[in-house]
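Asks: got a predicted structure here, sequence first:
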Amino acid sequence: KYSPYTSFMITGMFCKKHIYFDYKYYFENGKPKFHSVYDIKSDASGFNLASWKHIKAAVPKFSSDKSKATITVSGKWILGVAIKGYTIGASDAQDWTMSLTLK
């Protein structure tokens, strides 16, 4: 989704944040329910002054009726370069959250 970010006191106006994942679901009484969410990743595209590094994904949370999954990823914006896991420049840690409802 289009989502401007603010990091390092700079706003990225032409940026899209992406959270990718796979999921399995089943039907109960004719309604879809989440079975699992896995292989969660994130990235950013567009015109960015900084680059996004995905670090980890939290365990997904499900609504009580299992029709909605909420996913949070952690990462950092890097202004500079990362060499063998070390940042030369500056970094700003952020969490992104999104949800998906099955209908």
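Replies: Noted; the coordinates are in hand.
Asks: make it CA atoms for all contacts and neighbour counts henceforth
Replies: OK.
Asks: and the residue lying closest to K17 once chain neighbours are set aside, how far is that from H35?
Replies: Nearest non-adjacent residue to K17, counting by Cα to Cα, 6 or more residues apart in numbering: A44, 4.5 Å away. The gap separating A44 from H35 is 27 Å, by Cα to Cα, to the nearest Å.
Asks: residues in contact with the residue nearest to K17?
Replies: Listed by Cα atoms under 8 Å, 6 or more residues apart in numbering, the contact set of A44 reads 15-18, 51-52.
Asks: out of the residues you listed, what pair is the most spread apart?
Replies: H18 and S51 (13.0 Å; Cα to Cα).
Asks: ok, and here's another one to check against it:
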Amino acid sequence: MGDRLHLPDSELTAAGASLGTAAQEMSAGSSGRPSGSWDSLSGIGGAVDEYLRGVALARDALADAAKTAANTVSGLMSDSAELDAYLAQTVYSGYAVSKGTK
């Protein structure tokens, strides 16, 4: 049975360390990913690498979108406060309350 799957302990140890590093990096909020080639027994290493690059790109895009949205909301809140202050200074307080005649 020479065609058996052979996984040396050193390869498994390296894979475990790489997965541990990836988990630690992700939980720490880092955008890094394990370095090295993505060789695999089934030949899917290139597809896995492309997927991980897509995940990193999506994460960066979401971070940029969140930053833009936060800045926009902050600007809107500032504009609202300025408008409130301007209205308080400009509009006579008795203006809105008047007794109408029928």
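Replies: Looks like it arrived, so ask away. Keep in mind the model is a prediction, meaning the values are calculated, not measured.
Asks: now the TM-score, please.
Replies: TM-score for the superposed chains, counting by TM-score structural alignment, normalised by the length of structure 2: 0.20, backed by 43 aligned residues with a Cα RMSD of 5.3 Å.
Asks: check which helix or strand the residue nearest to K17 of structure 1 maps to.
Replies: Assigned by DSSP states H and E, A44 of structure 1 belongs to strand 31-47.
Asks: just want the angle from the helix or strand just after that strand to strand 31-47.
Replies: Counting by DSSP H and E, the next helix or strand C-terminal to strand 31-47 of structure 1 is strand 51-57. With axes from the mean of the first three to the mean of the last three Cα atoms, to 10 degrees as the basis, strand 51-57 of structure 1 and strand 31-47 are set at 150 degrees to each other.
Asks: hmm, who's touching the next helix or strand after strand 51-57 of structure 1?
Replies: For strand 51-57 of structure 1, the following helix or strand on the C-terminal side (DSSP H and E) is strand 61-62. Outside strand 61-62 of structure 1, the residues that touch it by Cα under 8 Å, 6+ apart are 34, 68-71.
Asks: what residues does the residue at minimal distance from the centre of structure 1 make contact with?
Replies: Centroid-nearest residue in structure 1: I19, 3.8 Å away (criterion: Cα atoms, centre = their mean). When contacts are counted by Cα under 8 Å, 6+ apart, I19 of structure 1 is found next to 40-43, 73, 98.
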